[in-house]
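>>> Provided below for reference: sequence and predicted model.
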Amino acid sequence: MVSLGEFSRVVSSIYAAAITPVHWEVALRDIRRVLGSEQAGLFVDDPSWSVGNSTLPGEAAASYAQYYHRFDHVFAAVEHGLVGDIRTGTELMPLVRRSELHDWLRPLGIDDGLFVRLTDGARPVCLLTGAARGDEAFGTRDRIRLTGELVGHLQQALRAREQLAALADRTGELAAALEVIRHGVGIVAADHLMIDHNSAAERILRREDGLALRSGRITATTAHAEEKLHCALAQALGAGLCAVRRGTTLTCVRPSGRRPYIVHVLPSYRSSGEQPRRPMALVLIVDPEDKPVPPAVLLRKLYGLTRAEAEIAIRVTDGAHLKDISQELSISLPTVRTHLQHAFDKTGTHRQADLVHLLLALSP
């Protein structure tokens, strides 16, 4: 008979595994202990049966995935059963007594046990609690009852793990998307909390030159700019008296004397599973001092520029004079002008200002 304290510890370890998957082995060891089994494991059919997490030795799990899974008529029967239905070794083990799988099971002390399909769908997860054959069948009334009480917690933990994994994927995708933008981008929730931002925004906020992050909130470092930013965020979030959400563009003075940031604050949303969409504000910070230069490879790929033409176009974008380019590249001034004219022709521009405008627009 399992005490309430022991049962509580097992349940706690199951939910700990949902949050931190490396703890599944601990949870399965706890399940094995309270049931008195030799082994415990989660088996996954994706696209053939393999050991997900278990107390099995690593080499045993590998050999099962590589070879012995093809003879596993036990889990084939469990898969075709109902979700949550507890099947006994007395019922199922005869299916594999004379197969090669029995050679894999015997050294592991599995000749009896309890088996449960925990999840539905095309990628089912099943629980194994395996034991050696004894005078009494492993599937006693107490063990079946205890397993039944654990099934609901295991199913909830697996659902939580799946949702957390999906959330991590979405967060990773969002972070990757933000990183391709060269300007500072942040996502702001209620109370001006910055819940996500890219590395460009991180650099800007770390300088505390006009904008900063204080207690997780985006703020301006001057009183006048802070008032404008506060109002813009309220309008984007629909907070206070701002019933209609709308975007705002403002400038933010920098104490360093550099050109002010241009800050676009736009309404946005973030969904969380089945929860209602939450109002968010997308903050785009443009630093006029940042003058990106498109890579030569991009110019050559998009417009067919030669290496020399692309190099000269980039230097012009950076503000270099043609005479200086001639000296730096050790080519004559007429040659520089010829390459530049070819760059004009290939990009459909007619003067240096047009070319600079086009090249600056290439960088996201």
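Here it is on my side, so go on.
>>> C-alpha from now on. contacts and neighbour counts both.
OK.
>>> Now do the contacts for the closest residue to residue 86 other than its chain neighbours.
The shortest distance from residue 86 to any residue other than its chain neighbours is 4.8 Å, reached at residue 116 (CA to CA, 6 or more residues apart in numbering). Contacts were defined as CA atoms under 8 Å, 6 or more residues apart in numbering; by that measure residue 116 touches 78, 83, 84, 85, 86, 87, 126, 127, 128.
>>> Regarding this protein, what is its longest helix?
helix 141-179 (DSSP state H).
>>> got the residue ranges for the strands in the chain?
39-45, 49-54, 86-88, 112-117, 125-131, 184-188, 194-197, 211-214, 217-220, 248-252, 261-272, 275-286 (DSSP state E).
>>> could those strands go into JSON lines alongside distance to residue 161?
Output for those, formatted as JSON lines (distance: least, CA to CA, whole Å):
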{"stretch": "strand 39-45", "distance to residue 161": "14"}
{"stretch": "strand 49-54", "distance to residue 161": "13"}
{"stretch": "strand 86-88", "distance to residue 161": "22"}
{"stretch": "strand 112-117", "distance to residue 161": "17"}
{"stretch": "strand 125-131", "distance to residue 161": "13"}
{"stretch": "strand 184-188", "distance to residue 161": "25"}
{"stretch": "strand 194-197", "distance to residue 161": "22"}
{"stretch": "strand 211-214", "distance to residue 161": "32"}
{"stretch": "strand 217-220", "distance to residue 161": "30"}
{"stretch": "strand 248-252", "distance to residue 161": "39"}
{"stretch": "strand 261-272", "distance to residue 161": "15"}
{"stretch": "strand 275-286", "distance to residue 161": "18"}
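>>> From the opening residue of stretch 192-206 to its closing one, how far?
Length of stretch 192-206, first residue to last, CA to CA, to the nearest Å: 17 Å.
>>> also this one, for the comparison:
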Amino acid sequence: MDVGSLQQVLAAVASQIDARYAVFALGDRQSGGIHYQVSSPGDLRAESLLSPSWMNLVLDQDPGRFYRHGEIPGNAFALSQLNGARDVFDFQGGLYGSFLLKKSGFGYLAFCRAPGSPRFSDEDRGLLESLLPHVRQAIEINRQLQERSVLHDVMQERFDQLSTGVVLLDQSGRVVFSNAWARRLFREPGGINCEDGRLVVAATEQNDKLDQLIEHCIRTAHMKGVINDGYLSVSRGAQNKPPLAVSVSSYVGNLESMTLLARQSCVMLLLFDVERRRTARRYVLEELYNLTESEAMLATNLASGKTIKELAETNCMSRETLRSQLKRVFQKTNTNRQSDLVKLVLSGPGSLPI
């Protein structure tokens, strides 16, 4: 599982069967390329065991097994491709195996002894074959963790761009994640805050209702057919601002079905602040619809709630000029009304908050 220790693991396995050289590689059968390799010892001699012509012969055999050199068809040709490398280790007496991964991936292992050493026994081969399924499983888990890590990084960045607060709680009701907008709301006096890892609402009655919603979501998270979401309006007291709209619902990660850990239900809260209007990124609108800078600015301003009259007064422009620009925007965006244009702007990728 730890990529940094793979060479040590490979060396330990090689030592167990008295192999002088060993290699491990991961690649793709469709492209024929190797995207990861490690050898023991880490020098060019051991890497000679990664000869493409020989690897292809091994991969043509049944996966999940180890083969001796003489058991693989075409072995004489592959041996001739090694040139002087075959004088370094007993290639003919080696053991070679592979396993398949999802999609078109593969794993390849090779073990050789020094020239003149005894050949590998059936016991040595049996030991290696017993290890193959575990190696394959470890690689698959590593791949899944890598994919989830990338997804986590991407989603966290996207969550921070949202104009809605997002908060995740664990089964004990403690905060395990909050995006940038939620953390900003926590810093404001009154409303909803995070104290010692728990959500607290300033108004007692509203705080009790929030606790009840969270407890219900945790308790019913794994119950099919049970309505386990709710809504709450959170006043912001002395701030003289509109209340926050809070959505509370259960969230259960699918990773639980792959582990032996206790089921960890999770609660997701969405915090809606009606005071925060989404703004459009003008350069995105320019690229999407081939708008000029002034046309994109007009569409952005209209989407933010401004009127033609307000824009004309603010920019010292005539209403006729702005209406002419708006007609061109309608044509380029294939819209006919101002309301359709606003909906288009606010629902597209340009609507992510700056």
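That came through, no problem. The structure presented is a predicted model; accordingly, all values stated were derived computationally and were not measured.
>>> Show me what the residue nearest to residue 86 of structure 1 aligns to in structure 2.
Here residue 116 of structure 1 is matched to residue 97 in structure 2, going by TM-score structural alignment.
>>> do you know how far its match is from residue 59 of structure 2?
Counting by CA to CA, the separation of residue 97 of structure 2 from residue 59 of structure 2 is 8 Å.
>>> list the residues that contact both of those two?
residue 108.
>>> ok, how many other residues are close to the aligned residue in structure 2 for residue 103 of structure 1?
Mapped onto structure 2 by TM-score structural alignment, residue 103 of structure 1 lines up with residue 83. Counted with other CA atoms under 10 Å, the neighbours of residue 83 of structure 2 add up to 10.
>>> cool, and residue 252 of structure 1?
Neighbour tally, residue 252 of structure 1, other CA under 10 Å: 22.
>>> Aligned counterpart of it in structure 2, please.
Using TM-score structural alignment, residue 252 of structure 1 sits opposite residue 234 in structure 2.
>>> Report the separation between its match and residue 97 of structure 2.
Distance from residue 234 of structure 2 to residue 97 of structure 2, by CA to CA: 63 Å.
>>> Likewise for residue 166 of structure 2?
Residue 166 of structure 2 is 48 Å from residue 97 of structure 2, by CA to CA.
>>> Pull out the buried positions in stretch 178-191 of structure 1.
With burial defined by 16 or more other CA atoms under 10 Å, the residues of stretch 178-191 of structure 1 counted as buried are 178, 179, 182, 183, 184, 185, 186, 187, 188, 189, 190.
>>> Then stretch 110-123 of structure 2?
110, 111, 112, 113, 114, 115, 119, 120.
>>> what do you get for stretch 220-239 of structure 2?
For stretch 220-239 of structure 2, the neighbour count (16+ other CA under 10 Å) marks 220, 221, 222, 228, 229, 230, 232, 233, 234, 235, 236 as buried.
>>> repeat for stretch 312-330 of structure 1
Neighbour-count burial for stretch 312-330 of structure 1, counted by 16+ other CA under 10 Å, picks out 312, 313, 314, 315, 316, 317, 322, 325, 326.
>>> which of the residues you listed lies closest to residue 285 of structure 1?
Nearest to residue 285 of structure 1 among the buried residues of stretch 312-330 of structure 1: residue 317, at 22.0 Å, using CA to CA.
>>> and the closest one, what is it in contact with?
Neighbouring residues of residue 317 of structure 1 by CA under 8 Å, 6+ apart: 293, 355, 356, 359, 360.
>>> The first one pairs with which position in structure 2?
In the superposition onto structure 2, residue 293 of structure 1 corresponds to residue 279 when matched by TM-score structural alignment.
>>> Against residue 241 of structure 2, how distant is that match?
For residue 279 of structure 2 relative to residue 241 of structure 2 (CA to CA), the value is 20 Å.
>>> which one of those two has more residues nearby?
residue 279 (18 against 13).
>>> Which parts of the stretch 1-150 of structure 1 are helices?
All helices of the stretch 1-150 of structure 1, identified by DSSP state H, counting those that start in this stretch, fall at 4-19, 24-35, 58-66, 73-79, 89-92, 101-105, 141-179.
>>> circling back: test my guess that the match of residue 293 of structure 1 contacts residue 304.
Yes. Between residue 279 of structure 2 and residue 304 there is a contact under CA atoms under 8 Å: 6.3 Å.
>>> starting at the chain centroid, how far to stretch 341-353 of structure 2?
25 Å (CA atoms, centre = their mean, to the nearest Å).
>>> Over to stretch 114-134 of structure 1?
Centre-to-centre, stretch 114-134 of structure 1 and its host chain are 29 Å apart (CA atoms, centre = their mean).
>>> coming back round to it: what's the closest of the helices of the stretch 1-150 of structure 1 to residue 195 of structure 1?
Of all the helices of the stretch 1-150 of structure 1, helix 141-179 sits nearest to residue 195 of structure 1, with 10.9 Å by CA to CA.
>>> Mean deviation, the closest one versus structure 2?
Helix 141-179 of structure 1, aligned to structure 2 and superposed, deviates on average by 4.0 Å (mean CA distance after the TM-score superposition for structure 1).
>>> Please identify the buried residues of that helix?
By neighbour count on 16+ other CA under 10 Å, the buried set for helix 141-179 of structure 1 is 143-144, 146-147, 150-151, 153-158, 160-161, 178-179.
>>> Give the aligned equivalent of residue 253 of structure 2 in structure 1.
Looks like residue 253 of structure 2 aligns to residue 270 there (TM-score structural alignment).
>>> Of all pairs in the buried residues of stretch 178-191 of structure 1, which one is the farthest apart?
182 and 190 (25.4 Å).
>>> so how far is residue 96 of structure 1 from residue 132 of structure 1?
Residue 132 of structure 1 is 14 Å from residue 96 of structure 1, by CA to CA.
>>> cool, and residue 257 of structure 1?
79 Å.
>>> Give me the aligned partner of residue 20 of structure 2 over in structure 1.
In structure 1, residue 20 of structure 2 lands on residue 38 (TM-score structural alignment).
>>> can you tell me which residues contact the closest residue to that match other than its chain neighbours?
In this structure, residue 38 of structure 1 finds its nearest non-sequential neighbour in residue 131, 4.8 Å apart by CA to CA, 6+ apart. Residue 131 of structure 1 makes contact with 37, 38, 39, 109, 110, 111, 112, 113, 138, according to CA under 8 Å, 6+ apart.
>>> Please indicate which of these are buried?
Those of the contacts of residue 131 of structure 1 that meet the buried threshold are 37, 38, 39, 110, 111, 112, 113, 138, by 16+ other CA under 10 Å.
>>> If you drop the residues flanking it in sequence, what lies closest to the first one?
In space, and not counting its chain neighbours, residue 37 of structure 1 is closest to residue 131: 4.8 Å by CA to CA, 6+ apart.
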